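Enquirer: Make a model of this:
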Amino acid sequence: MSVLAEFEALYGVEPEGIWAAPGRVNLIGEYTDFNDGFVMPLALPHTAVAAVARRTDGTLRVHSADIEGGIVQLDVSALEPLASTDWAAYPAGVVWALREAGHPVTGADIHLASTVPTGAGLSSSAALEVVTALALNDLFGLGLSRPELAVVAQRAENAFVGVPCGVMDQMASACAAEGHALFLDTRDLSYRQVPFDLAAQGLRLLVVDTRVKHALGDGAYAARRAGCEAGARALGVRALREVPYVHLPDALARLSDESVRRYVTHVVSDNHRVERTIALLDAGDARAVGPVLTEGHASLRDDLRVSCPELDLAVEAANAAGALGARMTGGGFGGSAIVLVEERAAAAVSAAVEKAFAEAGFAAPRIFPAVPSEGARRL
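Expert: Just a heads-up that it's a prediction; the model follows:
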């Protein structure tokens, strides 16, 4: 049954429209977004789709085709941050954030369905937030720009759900363009669409979803953020983005805490890796991005310490089988890795990763190509 037909069956009326917002994979620039740094995500073809109709009675009703349970009904005037962390908190948080900002959202009926893998580090939550924000923006005539919608969605996740994420995921979902990667400056939300047509160069970017999520990830993310902020304070800067790569050794010499030194090393060097990647893509040399990815993984593993055995094995096995480069992507402690390969070697590299996982006794990974896709839109 289609999303439209499911909406009608649930709510007894037709939706006023259907919207979609994608998940994302991040090419380079990890844990840099909450440090006012640079990131380079691209949207995936996997999307959260929402059929939505306005209400004027202050009632919010949400339903998911992907999660067992009936319609969740809420009073928009009684929405409270941190009251719940289940899936309905994401669309509800968007309604709360819009109303907190003074926008007259008087209720809605929402039916959601998503093909973004959950728990894979591919921003399934951001897709839910952005598709809800875009639909309500259109239906209530709020006039918000795509970056403004991304900020609303981020506020929903930060303040309402309680996850201290940066803005990259929401910006990628809201603003990405088909066939491009999004070079984003998270300080001022300025961005540039960078052509990323790997097929034209005989290349492919693979996503290796390890299908694991280690529980220490949530608290560890917050700890890394706190450590980065402590490093910025100790160095007398607003954010680590202000530490030039060439001055990194001097900055590290001023820091006494060993973990903070490692976090600063990663963030400053990963900002530099984004800049190197942009220069390579602008020069038409996508193959040379491979070693930059592998270098980034080593920093995430050793400096930030957010990798895990499954992610490390995916990177090691892919590179041993002839990949151009690979790294974990997303928050880590599970989730996904990305692998840059020659198109003709994609099948062999995928098979090598699957074989390595089987020999290690890990669950079989899910491997699929990352095709740079369109951002949020009305269908």
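
Enquirer: contacts and neighbour counts: CA atoms only from here.
Expert: Will do.

Enquirer: Tell me how far Ile67 lies from Ser114.
Expert: Ile67 sits 10 Å away from Ser114, going by CA to CA, to the nearest Å.

Enquirer: With neighbour numbers in mind, choose between those two.
Expert: Ser114 (21 against 10; other CA atoms under 10 Å).

Enquirer: Let me see the contact set for the more buried one.
Expert: Counting by CA atoms under 8 Å, 6 or more residues apart in numbering, Ser114 touches 46-49, 65-66, 124.

Enquirer: cool, Gly179 as well?
Expert: Neighbouring residues of Gly179 by CA under 8 Å, 6+ apart: 195-197, 371-374.

Enquirer: Give me the subset of those residues lying in strands.
Expert: Taking DSSP state E, the ones among the contacts of Gly179 that sit in strands are Pro195.

Enquirer: Which neighbouring elements make contact with the helix or strand His46 falls within?
Expert: Per DSSP states H and E, His46 falls inside strand 38-54. With contacts taken as 3 or more CA pairs under 8 Å, 6 or more residues apart in numbering; DSSP states H and E, strand 38-54 sits against helix 3-11, strand 17-28, strand 108-114, helix 124-139, helix 168-175, strand 180-185, helix 258-282.

Enquirer: Report the buried residues of the last one.
Expert: Under the neighbour-count criterion of 16 or more other CA atoms under 10 Å, helix 258-282 has 259-275, 277-278, 281 buried.

Enquirer: do the same with the second one
Expert: By neighbour count on 16+ other CA under 10 Å, the buried set for strand 17-28 is 18-28.

Enquirer: Run a quick neighbour tally on Thr56.
Expert: Neighbour tally, Thr56, other CA under 10 Å: 10.

Enquirer: Correction: the previous question concerned Leu216.
Expert: By other CA under 10 Å, neighbour count at Leu216 equals 12.

Enquirer: Now the second one, please; I'll put the structures next to each other:
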Amino acid sequence: MSDGVWAAPGRVNLIGEHTDYNDGFVMPFALPHTTVATVSRRDDGVLRLHSADVPGDATALRVTELAPGHGPRGWTDYPAGVVWALREAGHAVGGADIHYESTLPTGAGLSSSAALEVVTALALNDLYELGLERSQVARLCQRAENRYVGAPTGIMDQTASACCTEGHALHLDTRDLSQRQIPLDLAGQGLELLVVDTRVQHAHSDGEYGKRRAGCETAAATLGVPALRDIAHDALPEALDRLPDPQIRALARHIVTENHRVERVIAHLEAGDIRATGPVLTEGHASLRDDFRISCPELDLVVDTALAAGALGARMTGGGFGGSAIVLTDVALTPTLTKSIQEAFTSASWKQPRIFSTTPSRGARRLS
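Expert: You can find the predicted model right below:
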């Protein structure tokens, strides 16, 4: 008999990529796809983890022995890291039996790891009556991923999973964590947002993500600012002249222009013109491909094919090196776009991508 059931969604980032660890702006929304946790509290200090999506028996861990760099390396590090982060922060969390089921594709750049963390933290917050706000849950989950898992991610994914609301994109300032819910009524304007999962796997902790983050920190230090967020868009040319390393210069150019793209998308949405965001999304992909160098041939093929078939805009989303792209299109064009992308992958002799339409959905919640 369980004590309750909780769900936390993955996310799509509409615009604002790799800006979160630069104190910048991001704009994700929650997917309808979720990770669901069925949880029972235990009083013996044992954390027992099982997933319907991973073959094998449950993993049993003692909460008092959890520490970064110890124990098995794999999916259980994410919920175990959450328990460690909660206890390290002084919260009296004991054991639990947790069974997970998920409709989120892993490795698709849709924050399946953040959903796993947030659903665990939310359940334990309720069961152990910790009284944590959603923003505090997100911060502790980020700490779990940074310190326990060893992935140097920013705060966006966990905040999106914990705090997004249905029908809105979340404008998050990652410096002060202030939030605004921006209406995103795609259907009302006859539009659709497609997610194209290339099925190319990626891993944030494999080093490349960390190299980009370190490069951004080097750029900020060279320019004498706390973070690249502090470089105004109109001051970018002068700032770039002060960065002698061409790779560091390119990283800085992406972050500053990407923050500006977030502001432009917000202006379009607040004016009620979702269609006008399309070219901004496409600009973002070019920046991620050419300056941040985190795209891949499969992602580029999705974007190029979609645009050639009449999409309003398209870009890769997520950490990069694989994963998913998003395509903004008129609803009537969706069948043509889908067929064009599938045929392009067939011609390239690549595995067929997973293509689905999505809408801004609810954040994490208790189901029962």
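
Enquirer: thinking again about what came up before, can you pick out the most distant pair from the contacts of Ser114 of the first structure?
Expert: Using CA to CA, the two most remote members of those are His46 and Ala65, lying 15.3 Å apart.

Enquirer: neighbour count winner among these two?
Expert: The neighbour comparison of His46 of the first structure against Ala65 (other CA under 10 Å) goes to His46, with 21 against 14.

Enquirer: which ones are touching the residue mapped onto that one from the second structure?
Expert: Alignment note (TM-score structural alignment): His46 of the first structure maps to His33 of the second structure. Contacts for His33 of the second structure (CA under 8 Å, 6+ apart) come out as 9-10, 102-104.

Enquirer: ranges for the strands of the stretch 201-350 of the second structure?
Expert: Remark: strands assigned in the stretch 201-350 of the second structure by DSSP state E, counting those that start in this stretch are 313-317, 324-330.

Enquirer: Run through who's touching the first one.
Expert: Here strand 313-317 of the second structure makes contact (CA under 8 Å, 6+ apart) with 12-15, 17, 109, 277-282, 284-286, 288, 295, 299-300, 303, 306-307, 323-329.

Enquirer: Next: the longest one.
Expert: With contacts defined as CA under 8 Å, 6+ apart, strand 324-330 of the second structure is touched by 14, 108-110, 190-199, 278, 299, 302-303, 306, 310-318.

Enquirer: host element of the residue lying farthest from the centre of the second structure?
Expert: Relative to the centre of the second structure, the most outlying C-alpha is that of Asp44, 34.3 Å out, by CA atoms, centre = their mean. Using DSSP H and E, Asp44 of the second structure sits within no helix or strand.

Enquirer: Please pull up the equivalent of it in the first structure.
Expert: Per TM-score structural alignment, Asp44 of the second structure is aligned with Asp57.

Enquirer: Next: Ala162 of the second structure.
Expert: Using TM-score structural alignment, Ala162 of the second structure lines up with Ala174 in the first structure.

Enquirer: Correct me if wrong: that match contacts Val151.
Expert: No. Using CA atoms under 8 Å, Ala174 of the first structure makes no contact with Val151, being 10.0 Å away.

Enquirer: Give me the more crowded residue out of these two.
Expert: Counted by other CA under 10 Å, Ala174 of the first structure and Val151 do not tie: Ala174 has more neighbours, with 33 against 22.

Enquirer: any idea how far Pro195 of the first structure lies from Gly179 of the first structure?
Expert: According to CA to CA, Pro195 of the first structure stands 6 Å off from Gly179 of the first structure.

Enquirer: for Cys296 of the second structure, what are its contacts?
Expert: By CA under 8 Å, 6+ apart, Cys296 of the second structure lies in contact with 289, 320-322.

Enquirer: can we see that at 10 Å?
Expert: By CA atoms under 10 Å, 6 or more residues apart in numbering, Cys296 of the second structure lies in contact with 198, 200, 289, 316, 320-323.

Enquirer: Let me know the distance separating it from Leu312 of the second structure.
Expert: According to CA to CA, Cys296 of the second structure and Leu312 of the second structure sit 21 Å apart.

Enquirer: now Thr103 of the second structure
Expert: 28 Å.

Enquirer: more neighbours, the two?
Expert: Leu312 (22 against 14).

Enquirer: What lines up with that one in the first structure?
Expert: For Leu312 of the second structure, the aligned position in the first structure is Leu324, judged by TM-score structural alignment.

Enquirer: Disregarding flanking residues, what is the spatial nearest neighbour of its match?
Expert: Gly290 (4.6 Å; CA to CA, 6 or more residues apart in numbering).

Enquirer: Pull the number of nearby residues for the counterpart of Val119 of the second structure in the first structure.
Expert: Mapped onto the first structure by TM-score structural alignment, Val119 of the second structure lines up with Val131. When neighbours are defined as other CA under 10 Å, Val131 of the first structure has 33 of them.

Enquirer: what residues are up against Leu98 of the first structure?
Expert: 104-105, 133, 136-137, 142, 149, 152-153, 155-156.

Enquirer: export the residues you listed to CSV and tack on secondary structure?
Expert: Formatted as CSV, these follow (DSSP: H, G, I helix; E, B strand; the rest coil):
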residue, secondary structure
Pro104, coil
Val105, coil
Ala133, helix
Leu136, helix
Asn137, helix
Leu142, coil
Leu149, helix
Val152, helix
Ala153, helix
Arg155, helix
Ala156, helix
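
Enquirer: How many residues are close by the counterpart of Ser324 of the second structure in the first structure?
Expert: By TM-score structural alignment, Ser324 of the second structure lines up with Ser336 in the first structure. Counted with other CA under 10 Å, the neighbours of Ser336 of the first structure add up to 29.

Enquirer: and the gap between Ser336 of the first structure and Gly70 of the first structure?
Expert: From Ser336 of the first structure over to Gly70 of the first structure (counting by CA to CA), the distance is 31 Å.
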